[in-house]
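>>> Build me a model from this:
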Amino acid sequence: MYLDTESAFQHSIRLSQTSARIVMAPSGGAFRTIVGHGSIRATSVFPSVKAGYSMPCEAQHERMHVRICEADPRIVDYQHQPHRLEIMLSNRSKPLVYFPDAIRQRDDGSIEVVETKQTQDQFERSSRYVDKLDYAEQVYATLGWRFLRLSQDKDLEVQPLWPNARMISRRNKRRATTADRLRFQEAADREGGTLPFGKAAEVLAADGSYEPCDAVTLLHRLIVGRTAFIDLTRRIEIDSPVKLITDPGPPSMLRSLPELFGSDIGFDELEMELS
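This next block holds a predicted model:
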């Protein structure tokens, strides 16, 4: 469900003697790099073209997820380490604290909160951890957000998704001009909205402004910038279809969440029973 009004956060959540809150960075950027468990956490960073700032990452599976979000035209926007979720349970003196790895918005407007691990087994490392993720999933569900558990071995490092995402996220640094976008759009319109990958690169290089390798890099940039669509779950070849994106979907709302709702979103009651 696309959340476009503050009323989405006003649903009463009913759970016996239980409440929860989400705390975000006022800037709408990464939260955990600002403060996490009382200290600054050392991270690597990925310079995101799509999001417009560098994404913090703490592990290989997080970096892989960042690159997939960057390259996948179905993802409108994303943030890593976006907030802190605190769940107050009646049988605990301190809140149950959870830091999701990422939040992302899809082109249909839906919001997904993501937890990543190296292996699927790590999601079940202890009953306490399983319960924490289950509680988090149900809190996010009250906002209409999906909660995904993605592992490197089962979901991220898979063929051909990962090689495609790695290639596109690494080779997209050539800035696309308005003329570049119009040239691709006009060529795609002439062909019914879709061009083979090789033909799309030829179109971008047709006037001699770019070498063939630079034209491919430029096409990657159009994919990251969501002017062009390609299916990352299929092997990219010279005849792979590249579609013109005519409906970009709803604009991103991720970085405007603190402005719209404040950096501290509280839930006085939970509407659903957390088992």
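>>> contacts and neighbour counts: CA atoms only from here.
Will do.
>>> is it fair to say G192 lies in a helix?
No. Applying DSSP: H, G, I helix; E, B strand; the rest coil, one finds G192 to be coil, outside a helix.
>>> which residues sit in contact with it?
Listed by CA atoms under 8 Å, 6 or more residues apart in numbering, G192 has no contact partners.
>>> swap in the one 3 residues further on?
Residues near L195 by CA under 8 Å, 6+ apart: A187, A188, P241, V242, K243.
>>> P47 reaches Y53, doesn't it?
Yes. Counting by CA atoms under 8 Å, P47 does reach Y53; the two are 6.0 Å apart.
>>> coming back round to it: just send the contacts of L195 back as TSV, with neighbour count and secondary structure too.
Below are the contacts of L195 laid out as TSV (neighbours: other CA atoms under 10 Å; DSSP: H, G, I helix; E, B strand; the rest coil):
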residue	neighbour count	secondary structure
A187	18	helix
A188	22	helix
P241	19	strand
V242	22	strand
K243	24	strand
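>>> ok, the residues you listed vs E58, which is closest?
V242 (33.1 Å; CA to CA).
>>> was I right about that closest one contacting F229?
Yes. Judged on CA under 8 Å, V242 makes contact with F229 at a distance of 5.6 Å.
>>> Just to check, F267 is in contact with E86?
No. In this structure, F267 is not within contact of E86 by CA under 8 Å, at 10.0 Å.
>>> residue boundaries of the strands in the chain?
19-24, 44-47, 54-57, 75-80, 83-88, 96-98, 102-106, 111-117, 146-151, 194-196, 228-229, 241-244, 264-267 (DSSP state E).
>>> could you dump the ones you listed to JSON lines with distance to D131?
Compiled in JSON lines, these are given as follows (distance: least, CA to CA, whole Å):
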{"stretch": "strand 19-24", "distance to D131": "15"}
{"stretch": "strand 44-47", "distance to D131": "29"}
{"stretch": "strand 54-57", "distance to D131": "25"}
{"stretch": "strand 75-80", "distance to D131": "22"}
{"stretch": "strand 83-88", "distance to D131": "12"}
{"stretch": "strand 96-98", "distance to D131": "10"}
{"stretch": "strand 102-106", "distance to D131": "19"}
{"stretch": "strand 111-117", "distance to D131": "14"}
{"stretch": "strand 146-151", "distance to D131": "14"}
{"stretch": "strand 194-196", "distance to D131": "46"}
{"stretch": "strand 228-229", "distance to D131": "38"}
{"stretch": "strand 241-244", "distance to D131": "42"}
{"stretch": "strand 264-267", "distance to D131": "19"}
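>>> before we go on, could you also do this sequence so I can check it against the first one:
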Amino acid sequence: MRRIINGRHRKPTGRYSSAKARRALPWEDKRERAFFWHCEADANVVAYLSQPHRLEIHVGRPRPLIYFPDLRRDLANGRVEIYEIKKAYNPDDDADYDLKLRLAADVYEGLGWSFRIIEAPEIERRPTLDTAWSVQRYRHVALSERDRFAVVTAIEGHGGTAPFQDVADVLGGGAVGMARLCAGIVRRIASIDITAPLEATTPVSLAAAPVGWLFPGA
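Coordinates of the predicted model:
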């Protein structure tokens, strides 16, 4: 909705090629890019989009308040989350901006959506960031139908939860098996807890089927 990469910024900007969102998502802060990693690796996230819409809030002034949220996430349980991503946020720094965020939160609440300001310490918390980065870096690895079937069979054969290494082994083992399994997590075939370290014993389960989500992505 809002053009981030326009040649006017004096700070790093870029595009993140997302396999889950099936598009290149613009970012204007390294914390935004890092949060994309979270979304890409978290199988609970069905789809996500940066700068998803323009919100106009009429408050009796000559011009409405204009707000572009940083990110929308659609979850497998049907919930919609809206995020404002900040290095740090102090509402006292700008009273008008804080009013805009509070009013935007009211609008989203009326839609049944959640709204959060998420700051750098939470985005960059370890081991979540390390696990998310490790998974998402294999997001574009190709998976065959045989690979997908092998993941499902391996997990079901362990009663619904299998060690990461065991599932990777049926996909070729070693670096190849790890890459394919991580790609399967991004594509929501399998799921792990990204807040825990990624290890050989990390539990892997099948991703939950999405319920009631509306905008395409995964």
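>>> Please enumerate the shared neighbours of F267 and E86 of the first structure.
Joint contacts of F267 of the first structure and E86 (CA under 8 Å, 6+ apart) are A20, R21.
>>> I192 of the second structure contacts A43, correct?
Yes. With contact defined as CA under 8 Å, I192 of the second structure counts as touching A43 (7.4 Å).
>>> Could you check which of these two has the larger neighbour count?
It is A43, of I192 of the second structure and A43, that has more neighbours when counted by other CA atoms under 10 Å, with 28 against 23.
>>> which residues touch that one?
So A43 of the second structure contacts I185, V186, R187, R188, A190, S191, I192, A207, A208 (CA under 8 Å, 6+ apart).
>>> Pretty sure the last one sits against V46.
No. Using CA under 8 Å, A208 of the second structure makes no contact with V46, being 9.5 Å away.
>>> Between those two, which is the more surrounded one?
Neighbours around A208 of the second structure and V46, counted as other CA under 10 Å, are more numerous at V46. The numbers are 29 against 17.
>>> Next, name the residue at the spatial heart of the second structure.
C39 (1.4 Å; CA atoms, centre = their mean).
>>> Show me what that residue aligns to in the first structure.
By TM-score structural alignment, C39 of the second structure lines up with C69 in the first structure.
>>> The residue nearest to its match when sequence neighbours are not counted: how many residues sit nearby?
The shortest distance from C69 of the first structure to any non-neighbouring residue, by CA to CA, 6 or more residues apart in numbering, is to I75 (6.0 Å). The number of residues packed near I75 of the first structure is 22, by other CA under 10 Å.
>>> How about the contacts made by I75 of the first structure?
C69, R104, Q105, R106, D107.
>>> Count the neighbours of the aligned residue in the second structure for the second one for me.
Correspondence of R104 of the first structure to the second structure, assessed by TM-score structural alignment: R73. Using other CA under 10 Å, the number of residues around R73 of the second structure comes to 21.
>>> Over to T195 of the second structure?
T195 of the second structure, neighbours per other CA under 10 Å, totals 16.
>>> still on that earlier bit, overlap in contacts of I192 and A43 of the second structure?
I185.
>>> List buried members of the contacts of A43 of the second structure by neighbour count.
By neighbour count, with 16 or more other CA atoms under 10 Å, the contacts of A43 of the second structure hold I185, V186, R187, R188, A190, S191, I192, A207, A208 as buried.
>>> Tabulate the residues you listed (JSON lines), appending distance to R126 of the second structure.
Output for these, formatted as JSON lines (distance: CA to CA, whole Å):
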{"residue": "I185", "distance to R126 of the second structure": "19"}
{"residue": "V186", "distance to R126 of the second structure": "20"}
{"residue": "R187", "distance to R126 of the second structure": "23"}
{"residue": "R188", "distance to R126 of the second structure": "23"}
{"residue": "A190", "distance to R126 of the second structure": "22"}
{"residue": "S191", "distance to R126 of the second structure": "19"}
{"residue": "I192", "distance to R126 of the second structure": "16"}
{"residue": "A207", "distance to R126 of the second structure": "23"}
{"residue": "A208", "distance to R126 of the second structure": "25"}
